[in-house]
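1. Sequence first, then the predicted structure, then my questions.
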Amino acid sequence: MSALIYTVFANRADARAVSARLLDEKFVACANLLGSIEAMFEWEGERGEGEEFAVLFKTHEARLDDAVARLEALHPYDTPAILGWRVEAHGAATADWLAGLTG
């Protein structure tokens, strides 16, 4: 089964560096650098807003928990927002491709 992980970074350089590490270390098979997004958020009792850089990672469900933990360790934010979920519907070719991560 497939899985996805979503997070944001302060800039493209950080997003690319962490994505490359996750790819090199075989935690993910793909990183879609989605680009600049506007963020509005509630943090420590205050309303904030700013620009961030979104990334969507593709992985195999067997690697999801480890990939999330590794992403959290590599992420430059002190408390990064990282969301991962298992995908129940996917194309057969996608499932085969991502299964390669489990060796």
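-> That came through, no problem.
2. okay, CA-based contacts and neighbour counts for the rest of this
-> Fine.
3. after whichever helix in the chain runs longest, next one along is what?
-> Taking DSSP state H as the criterion, the chain has its longest helix at helix 12-24. If you walk from helix 12-24 toward the C-terminus, the next helix or strand you reach (DSSP states H and E) is strand 30-43.
4. and that following strand, which residues are buried?
-> Residues of strand 30-43 classed as buried by neighbour count (16 or more other C-alpha atoms under 10 Å): 30-31, 33, 36.
5. who does it touch, helix- and strand-wise?
-> Counting by 3 or more C-alpha pairs under 8 Å, 6 or more residues apart in numbering; DSSP states H and E, the packing neighbours recorded for strand 30-43 are helix 12-24, strand 46-60.
6. let's see 7 Å
-> Contacts of strand 30-43 with other secondary structure elements, assessed using 3 or more C-alpha pairs under 7 Å, 6 or more residues apart in numbering; DSSP states H and E, are made with strand 46-60.
7. this is the comparison structure:
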Amino acid sequence: MEESESAHGALQADRSESVWMAMTNLPDEASAARVARAVLEARVAACVNRLAPCQSEYWWQGKPEQAMEYPLLIKTTAGQYGALEAVIRATHPYDVPEVVAWPLVAGLPAYLDWVRTETTGAKATPVEDRPE
């Protein structure tokens, strides 16, 4: 067996551990911070980037709308996506929040391993509740 076949087989072995990038948009900085904290504390994400606000234009209830929104880029795994979506839906202020995700096809192996390790699904102990 060639090395590339072996590496390919290892990559295909457990799709639930493949690393995904998820995205959602929030209406204000406070709700963006709250959702980011919630997915991290639930351990369904290894990292969340709160991006600069952007102008969104979209159709809502049959009319074109505009809004300033705060995007979140969330690093998770395929196996944790369902739990991530549930946390976002429970904490998001929109009736129909944008929650989309896509698999990463390449990345620094050490970084991808870190995402897998940190995205365990086991609730973290909040910093203020940890013993010193």
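-> Noted; the coordinates are in hand. This is a predicted model, so every value here is computed, not measured.
8. what about the longest helix of the first structure, distance to the chain center?
-> For helix 12-24 of the first structure, the distance between its averaged C-alpha position and the chain's averaged C-alpha position is 10 Å (C-alpha atoms, centre = their mean, to the nearest Å).
9. How about stretch 26-40 of the first structure?
-> Averaging C-alpha coordinates over stretch 26-40 of the first structure and over its chain gives two centres that are 6 Å apart (C-alpha atoms, centre = their mean).
10. counterpart of it in the second structure, which residues?
-> Counting by TM-score structural alignment, stretch 26-40 of the first structure pairs with residues 43-57 of the second structure.
11. which SS state does Asp78 of the first structure fall under?
-> For Asp78 of the first structure, the secondary structure call by DSSP: H, G, I helix; E, B strand; the rest coil comes out as coil.
12. Would you mind finding the match for it in the second structure?
-> For Asp78 of the first structure, the aligned position in the second structure is Asp95, judged by TM-score structural alignment.
13. Kindly provide the distance from its match to Glu65 of the second structure.
-> Here Asp95 of the second structure is placed at a distance of 15 Å from Glu65 of the second structure (C-alpha to C-alpha, to the nearest Å).
14. got it, and Trp102 of the second structure?
-> Trp102 of the second structure is 26 Å from Glu65 of the second structure, where distance means C-alpha to C-alpha.
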